[in-house]
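> predicted structure and sequence below. I'll ask about it afterward.
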Amino acid sequence: MNFFPKIFRLQNPDIVISFPKSGRTWLRVMLDEIGTDLEYTHAGSGHRAGRLSSDLSTSIAPDYKRIVFLHRDPRDTAVSGYYHKQFRLDGYDGTISDFIRDPCFGIHKIMAFNKMWQDLSKLQPNMYFITYENLQENTAEELMGVLDFLKYRSDPDLVTQVVERNTFDNMRKREAAGDFAKSYGNALVPKDNTNENSFKVRRGKVAGYHEELTPHDIAWCQAEIDAFNSL
């Protein structure tokens, strides 16, 4: 779901696609501050809709000139999704262990969604595939790669400034202070300033699921990922 509906839609615009809670907000803020004009979507995978993986498709791809797809480890994505649904949306009637196994929100749906778009990216020259993990490790370099793909003339100094301004800690401080409210409305303000789990920018840690899931859940996730990748 876009933060802003476009009244006038460009023909074959460029777009960023990701499963919810894959780090898209961070990427979007940086791209917006650099001055790009892009659309953003979860391509039917949003938590409000609660669709099964069998309901998802890549049918929107022909509508766009260039597509950037953002991938994140499904374990981190699922954990972040649980807190988002529990504390920012309409709540979740179950535990985090239930959530990661839920066919409408959990690991299996995330893997299916990511794979269908990753497979398409191998066939489509107008697609650019990036990972949240690489973006965390080499933010400026990965961001420049996205801008080059989009044919956007970027000033390296500006990119460096934007990256430094939007470190995780700075993003959290800016969200808490209401800095994003004017541009993004309620989509980028905490539901409750006293509850860090209600922040849009919550943790953002790579492999943070190790601190959120039980050893049993971690082992289950790994087994499911291994089984999925062997298909």
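Done, it's in.

> drop to CA atoms for contacts and neighbour counts, all remaining ones
Fine.

> what about the helices in this protein?
For the chain, helices defined by DSSP state H occupy the ranges 24-34, 74-87, 96-101, 107-121, 132-137, 139-149, 156-165, 168-177, 181-184, 215-229.

> name the helices or strands packed onto the third one?
Packed against helix 96-101 by the contact rule (3 or more C-alpha pairs under 8 Å, 6 or more residues apart in numbering; DSSP states H and E) you find helix 74-87, helix 107-121.

> just those: most buried one?
Stretch with highest mean neighbour count among the helices and strands packed on helix 96-101: helix 74-87 (a mean of 23; mean count of other C-alpha atoms under 10 Å).

> centre of the chain to it, how far?
Relative to its chain's centre, helix 74-87 lies at 11 Å (C-alpha atoms, centre = their mean, to the nearest Å).

> residues in contact with it: which ones?
20-22, 47, 91-92, 96, 99-100, 105-107, 110-111, 191, 197-198, 200, 202, 206-209, 212, 221 (C-alpha atoms under 8 Å, 6 or more residues apart in numbering).

> which PyMOL command selects the buried ones in those?
Under the burial definition 16 or more other C-alpha atoms under 10 Å, those of the contacts of helix 74-87 that qualify are selected in PyMOL by:
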select buried, resi 20+21+22+47+96+99+100+105+106+107+110+111+191+197+198+200+202+206+209+221
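
> another structure for you, compare them:
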Amino acid sequence: MLLKRFFRERVSFVSYPKSGRTWLRAMLGSYFSLKYEGDSAGTFPDVRELSDKNGLPKIKFTHDGASMQASLSYKDLRSGHRDYRKNKVVFVGRDVRDTLVSAYFQATKRVNVYEGSVSDFLRSDTYGADKILSFYQLWHSACNEPCAFLYTSYELMHEDARRELTRVLNFMGVEVDDDLVGKSVDACSFNNMKKMEKSGEGTSSAFRPADTKDEESYKARKGKVGTYTENLSEEDIDYISKRASAYGIDLYDPWNGQKSH
């Protein structure tokens, strides 16, 4: 049993901050709770703890050096990811513009690492457009280094969350129960996530609003696709578009158009 636990497969969930990974994490936790513990799917359980307890793949969640707290310039992001060669990697993406807006509110209202306007944020070497575009470019170059690689996105989960959760479970080698997939997706709807965050019931401290009266301080902030126009000027949007063109990256689907895996 000890050997089996030691040699478990390892699955790393990689994403740029504010790409929707928390939603996927919640759905996985709910599924594991229902399938292996027989518990309610609505309490945002610790997916890593459940995976360890039930002998499932060893799970790691990482921003791979791009976390806001690390405060690295885009020039300092690492190239090459050989340390993932024994890992399966699930890469979670999102529209670059929506990600940057969500990251701005995270930086200014939740983790308090930035003071300034959203326009300045976008142009920052530490938090802005070049940072996220470099992150995608570097990961695309290295996506063959893990032993297996799967891409999903916030937009794909919005399109069909059941399909994407099933894809991830199959990729992890976890038995899929369609009924429990549906229950997990329903339990982790945006409205339910927002309620859980506001109440704090069954959630970690990382999944609580900084200010319950400030909608922009919630982890589950909008739950929509394409809302960047509410916060960015035409000049800001044009700047991001020009930087994306320089990197050859599609803004809506930053994995699309890249050399396929």
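All right, it came through fine. Every value quoted in this text rests on a predicted model; they were computed, and no experiment measured them.

> report the TM-score for the pair.
TM-score for the superposed chains, counting by TM-score structural alignment, normalised by the length of the first structure: 0.88, backed by 221 aligned residues with a C-alpha RMSD of 2.1 Å.

> now distance to Pro62 of the first structure too, for the helices and strands packed on helix 96-101 of the first structure, in a markdown table please.
A markdown table is the format used below for those (distance: least, C-alpha to C-alpha, whole Å):
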| stretch | distance to Pro62 of the first structure |
| --- | --- |
| helix 74-87 | 26 |
| helix 107-121 | 11 |
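
> quick check: which of the ones you listed is nearest to Arg51 of the first structure?
Closest approach to Arg51 of the first structure among those is made by helix 107-121 (8.9 Å; C-alpha to C-alpha).

> what span of the second structure is the closest one aligned with?
Taking TM-score structural alignment as the measure, the second structure aligns residues 129-143 with helix 107-121 of the first structure.

> and stretch 149-162 of the first structure, by the same measure?
Counting by TM-score structural alignment, stretch 149-162 of the first structure pairs with residues 171-184 of the second structure.

> quote the end-to-end distance of the matching stretch.
By C-alpha to C-alpha, to the nearest Å, the extent of stretch 171-184 of the second structure from end to end equals 18 Å.

> the equivalent of Phe69 of the first structure over in the second structure: neighbouring residues, count only.
Counting by TM-score structural alignment, Phe69 of the first structure lines up with Phe91 in the second structure. By other C-alpha atoms under 10 Å, the residues close to Phe91 of the second structure number 22.

> for Phe135 of the second structure, see how far away Phe91 of the second structure is.
12 Å.

> again with Arg21 of the second structure
Taking C-alpha to C-alpha, one finds Arg21 of the second structure at 16 Å from Phe135 of the second structure.

> now His216 of the second structure. Nearest residue, chain neighbours left out?
Not His; residue 216 of the second structure is Glu. Once flanking residues are discounted, Glu216 of the second structure sits nearest to Phe105: 6.2 Å by C-alpha to C-alpha, 6 or more residues apart in numbering.

> so which of the helices and strands packed on helix 96-101 of the first structure is nearest Leu231 of the first structure?
Nearest of these to Leu231 of the first structure, taken as C-alpha to C-alpha: helix 107-121 at 11.4 Å.

> average distance between that closest one and the second structure?
For helix 107-121 of the first structure, the mean deviation from the second structure after alignment is 1.5 Å (mean C-alpha distance after the TM-score superposition for the first structure).

> now the helices of the first structure as a markdown table including distance to His42 of the first structure?
Shown next, in a markdown table, are these (distance: least, C-alpha to C-alpha, whole Å):
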| stretch | distance to His42 of the first structure |
| --- | --- |
| helix 24-34 | 10 |
| helix 74-87 | 13 |
| helix 96-101 | 18 |
| helix 107-121 | 10 |
| helix 132-137 | 15 |
| helix 139-149 | 18 |
| helix 156-165 | 24 |
| helix 168-177 | 22 |
| helix 181-184 | 17 |
| helix 215-229 | 21 |
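
> so what does the residue nearest to Glu216 of the second structure match up with in the first structure?
So Phe105 of the second structure corresponds to Tyr83, using TM-score structural alignment.
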